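In: Give the three-dimensional model of this entry:
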Amino acid sequence: MRAGPAAVALMALATAATGDEWALVYTGESFRNLSGGLQEDSGYLGNLDATMEWRELSWFGDGGTAFIYVLGNHGDSPSEVIGDAQTYSNIDAPQALKLYELWYEQPFADGAASWKFGLIDLNSEFDVVEAAGLFQNSSFGIGPDFSQSGENGPSIFPTTSLGARLHWGFAGGVYGACILLDGVPGDPDNPRGTHIKLESDDGLLSTCEVGWEDKSDEGQISKLNLGLWRYSEPVARLDGSGDENNNGWYVAASHRLWHDWHSASALHGFVRLGFANDEVNAFARYRGAGLQWVGVLASDDSDALGIAIAQVENGSPFLRAAAADGVDLERTETAIELSYRFVVTEWLALQPSIQRIHQPGMDPNLDDATAISLRFELGLAGEP
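Out: Coordinates of the predicted model:
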């Protein structure tokens, strides 16, 4: 049975009273490719997030948390118009309604550590750069070096897998975390609905991250994180010479470069590098960086202006394999995004953005693309 976004909203609101905190957010995005790419065209896409959280549970000890997240997507794909490889919009996904996350988290060691088990979005805790969260290009979420991996991607938007995570915090803001996940989230042949299929040849995706974070009452000041990931099930090399394990690593840093002590205005900068085994992956390297100015016009932190650049690079084995098939490709694709988000009311935010994409899809036959979008967020949240 299939249901639309309205049905999800009714489901969330009908059950909200049983949770400690609930939220319902609909994100809509109207876009137009002005020039270049595959074709000049426009469209619309939408994303619905319905979440509920129960806190201070005592199922396995004090302080447990349970969480459920229903996800709905619909509409057009900007990347099908632009032809880009990095995915223009981070809410671009096949039309579907699904249970996205369902997990239980339990703290231990006097709150210094916690474990989590269930359907988990890897990118909710790993490979996260808070200062990059403003931007709409998917590469500013999880890097394309990592998101390309696996038979059906890692356990990220829009399909998650069953897994277990351990997190440990140390003195001075140092932390370490590891997660084990089913290596093939959902059903690669069916993007609709929620599918938990634990096949013997799926293998496991393991990811570990260590980092340091400095926070104040005003939010994050600095963060440095390093992550490594690996699939246990070998995959075929691009040159057809056998099998090899799929693995990679990433490193990111962000820092509050300037802060107005008389207001919430602040300037944040970030940089991220990612690397993947180019014997089995198309993308070998990724480089991204950007600036975000919070509190541009508003006296609080309710608006933000940012500019960022994301560049993904094809590996030499992939380029050789493509050339052998008669396909000539460029080595890199570069996206530059300028975006401004502001809160209109407590339930509405608007965000116009423009992106310039150099060598979309690494296709030498495509002109550089310029695309614009206007995103809006409608949100409701509450507690009993």
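
In: can we go C-alpha only for contacts and neighbour counts from here?
Out: Will do.

In: any idea how far residue 148 is from the spatially most central residue of the chain?
Out: The residue lying closest to the centre of the chain (C-alpha atoms, centre = their mean) is residue 141, at 3.9 Å. Relative to residue 148, residue 141 is positioned 13 Å away (C-alpha to C-alpha, to the nearest Å).

In: and if you look at residue 38?
Out: Taking C-alpha to C-alpha, one finds residue 38 at 22 Å from residue 148.

In: Neighbour count for these two, which is higher?
Out: Between residue 38 and residue 148, counting by other C-alpha atoms under 10 Å, residue 38 is the more crowded of the two (20 against 17).

In: what about that one, distance to residue 357?
Out: Applying C-alpha to C-alpha, the value for residue 38 to residue 357 is 12 Å.

In: Residue 141 now?
Out: Relative to residue 357, and taking C-alpha to C-alpha, residue 141 is found at 17 Å.

In: same deal with residue 144?
Out: Noted for residue 144: a distance of 15 Å to residue 357, by C-alpha to C-alpha.

In: For the stretch 1-150 of the chain, which segments count as strands?
Out: Taking DSSP state E, counting those that start in this stretch, the strands of the stretch 1-150 of the chain run over residues 21-35, 42-57, 64-75, 96-108, 113-120.

In: how about the ones you listed, which one is nearest residue 224?
Out: strand 113-120 (19.4 Å; C-alpha to C-alpha).

In: what does the host helix or strand of residue 248 contact?
Out: Secondary structure assignment for residue 248, by DSSP states H and E: strand 247-259. Contacts to strand 247-259, defined as C-alpha atoms under 8 Å, 6 or more residues apart in numbering, come from residues 127, 129, 131, 145-146, 220-231, 265-277.

In: Isn't residue 244 up against residue 231?
Out: No. Residue 244 lies out of contact with residue 231 (C-alpha atoms under 8 Å); the separation is 9.9 Å.

In: With neighbour numbers in mind, choose between those two.
Out: The neighbour comparison of residue 244 against residue 231 (other C-alpha under 10 Å) goes to residue 231, with 25 against 17.

In: Grab the nearest non-local neighbour of residue 380.
Out: Residue nearest to residue 380 in three dimensions, not counting chain neighbours: residue 24, with 5.2 Å by C-alpha to C-alpha, 6 or more residues apart in numbering.

In: give the contact list for that neighbour.
Out: Here residue 24 is in contact with 9, 12, 48, 49, 50, 51, 379, 380, 381 (C-alpha under 8 Å, 6+ apart).

In: one more, for comparison:
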Amino acid sequence: MRGEVPVRLTTTQMTMAGFIAGILTSSAALADGGKPLDGLRGAIEPSGLSIEAEYTGEWVSAHQGAADGKSFFLDNVNVLVNWDLEKAFGLKGTTLYMNVLGNSGDRPNDRIGTLEGVSNLEVADGRFKVYEFAVEQAFGDNTSVSFGYIDLNAHFYATDASGLLVGPPYGIGTELAATGSNGPSIFPSTSLALVGKFKPTENSYLRVGVFGARAHNWGDPGSSNNFNEGSLVIAEAGLTSRGLLALGGWRYTDKVAAYRPTGPAASIQPWGIYGLVEQPLIESETGPSVTGFVRAGVSDGDTSDFTGSFSAGFLVDRALPGRPNSQFSLGVRHAYVSDQFKDTARSNGDTPKSGESGVEVTVADQLTSSISLQGSLHYAPNPGAVKSAEDALISSVRLTVAF
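Out: Here you go, the predicted structure:
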């Protein structure tokens, strides 16, 4: 029945509403403008330890398309621990960091049917895991090396101005996200990696990373050998004198089967290049400030369903009058599909398009030092890049509690 919400969703919503209400009404720390863990942070700070914890709950509702009338709930828990080993043990420039990640809830895109997804919280299988665990060694102010389980997207193919948008393609290009047997080392699973960062000048940087080609964290099913399918090598160079201008490239060391519609299948090393532009458009100390972004990438096009992707948009800080922490963002996206995808669609009786597009608008505000609220609206014409699919219209609401 249209508009019917599963009992499980209603129960979850009631539980979350009670949880948030309890925090808002009973926590003296929140009433005083602090966070519940501020006392613990103060106690452990002399030892070089710092801790941040955050819970995000999201309600996704479909208003048009394959999932019309359906609602979904999903959530995310992050616990970040940093340990300054110089302060603790005198190890100059050494930091140990860990990110514990927990996800649960529904999988809305299974019903909505977009290629690129509508929520960057959605996972195939929810569980708690040690998502990142690495040590970073700094050599002076301009050079550092990190080793361990590392999120590739924390260092490569990222723009700050697109970070408020909740659609996955605004975090990392779809043509890279779709590679690897279990994806590259990005949410929700990372791999062992070595990442080096170097700043030749104050306004430039070079980053190089070698990641296990098979993402797998402790707690994930299957083989834990991140390098049993080779490595993913990636490099990015950028200028930061005003905003960001960057160029990056990546390549897998092992060959995989390639799809060639005009000839026999071959084996090649998947590869891609990408570019990032992020520039301030309106600058203000007190009123709205606007930053624009453009992100684009291409790949070999023979080893996945995508040949490239493009996204662009802008972020407005201090978007609402009298709300200094409010933000507004708009993003447009397009993923170009490969010949392999098109031929598969035709064999299933569909008429494929050249790719999938989408538009997202979102507004967020920090209500207290610990509570923030964000609402988003997504529109995706012909989701799944097939002409027969009805246009999708989706809204989402996120409530985030920082501890």
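
In: Any idea what the TM-score comes out to?
Out: Once superposed, chain against chain, the TM-score is 0.87 (TM-score structural alignment, normalised by the length of the first structure); 360 aligned residues with a C-alpha RMSD of 2.5 Å.

In: Reformat the strands of the stretch 1-150 of the first structure as TSV; add distance to residue 192 of the first structure.
Out: As requested, the strands of the stretch 1-150 of the first structure are exported to TSV (distance: least, C-alpha to C-alpha, whole Å):
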stretch	distance to residue 192 of the first structure
strand 21-35	19
strand 42-57	14
strand 64-75	10
strand 96-108	5
strand 113-120	16
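
In: so which of these comes closest to residue 349 of the first structure?
Out: strand 21-35 (9.4 Å).

In: thinking again about what came up before, please pull up the equivalent of the residue nearest to the centre of the first structure in the second structure.
Out: Taking TM-score structural alignment, the alignment pairs residue 141 of the first structure with residue 171 from the second structure.

In: Then residue 43 of the first structure?
Out: Using TM-score structural alignment, residue 43 of the first structure pairs with residue 72 in the second structure.

In: Tell me how many other residues crowd the equivalent of residue 173 of the first structure over in the second structure.
Out: Alignment note (TM-score structural alignment): residue 173 of the first structure maps to residue 203 of the second structure. Using other C-alpha under 10 Å, residue 203 of the second structure is surrounded by 13 other residues.

In: now do the one 4 residues further on
Out: A count of nearby residues for residue 207 of the second structure, using other C-alpha under 10 Å, gives 20.

In: Now it. Nearest residue, chain neighbours left out?
Out: Residue 207 of the second structure's closest residue in space is residue 197 (C-alpha to C-alpha, 6+ apart), at 4.5 Å.

In: so who does the one you found touch?
Out: Residue 197 of the second structure touches 142, 143, 144, 145, 205, 206, 207, 208, counting by C-alpha under 8 Å, 6+ apart.

In: Buried subset of those residues, written for ChimeraX?
Out: This is the ChimeraX syntax for the buried subset of those, where burial follows 16 or more other C-alpha atoms under 10 Å:
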select :143,144,145,205,206,207,208
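
In: if we go to the first structure, which of the contacts of residue 197 of the second structure are intact?
Out: Checked against the first structure using both residues aligned by TM-score structural alignment, their matches' C-alpha atoms under 8 Å, the contacts of residue 197 of the second structure keep these contacts: 143, 144, 145, 205, 206, 207, 208.

In: which one in the first structure is aligned with the third one?
Out: Following TM-score structural alignment, the counterpart assigned to residue 145 of the second structure within the first structure is residue 115.

In: any idea where the helices of the first structure begin and end?
Out: 5-15, 78-82, 144-147, 316-324 (DSSP state H).

In: residues of the last one that come out buried?
Out: Read it as helix 316-324 of the first structure. 317, 318, 319, 320, 321.

In: Return the closest of the residues you listed with respect to residue 100 of the first structure.
Out: For the buried residues of helix 316-324 of the first structure, the nearest to residue 100 of the first structure is residue 318 (32.2 Å; C-alpha to C-alpha).

In: mind checking what that closest one lines up with in the second structure?
Out: Aligned partner of residue 318 of the first structure by TM-score structural alignment: residue 341.

In: Tally up the residues packed near the closest residue to that match other than its chain neighbours, please.
Out: Nearest residue to residue 341 of the second structure in three dimensions, chain neighbours excluded: residue 305, at 5.0 Å (C-alpha to C-alpha, 6+ apart). Around residue 305 of the second structure there are 22 other residues, counting by other C-alpha under 10 Å.

In: Quick check: the aligned residue for residue 305 of the second structure in the first structure?
Out: Checking TM-score structural alignment: residue 305 of the second structure goes with residue 282.

In: With adjacent residues omitted, what lies nearest to residue 51 of the first structure?
Out: That would be residue 69: by C-alpha to C-alpha, 6+ apart, it lies 4.4 Å from residue 51 of the first structure.

In: any idea how far residue 23 of the first structure is from that neighbour?
Out: 10 Å.

In: Next, show the common contact partners of the two.
Out: 49, 50, 51, 52.

In: Looking at those, which is nearest residue 292 of the first structure?
Out: Using C-alpha to C-alpha, those come closest to residue 292 of the first structure at residue 49, 24.8 Å.

In: For that closest one, grab the count of nearby residues.
Out: Counted with other C-alpha under 10 Å, residue 49 of the first structure comes out at 20.

In: OK, contacts around residue 188 of the second structure?
Out: 123, 131.

In: Repeat the analysis, applying 10 Å as the threshold.
Out: Contact analysis of residue 188 of the second structure by C-alpha atoms under 10 Å, 6 or more residues apart in numbering lists 101-103, 120-127, 129, 131, 151, 182, 215-217, 220.

In: mind checking what it lines up with in the first structure?
Out: By TM-score structural alignment, residue 188 of the second structure lines up with residue 158.

In: do the same with residue 234 of the second structure
Out: Per TM-score structural alignment, residue 234 of the second structure is aligned with residue 207.
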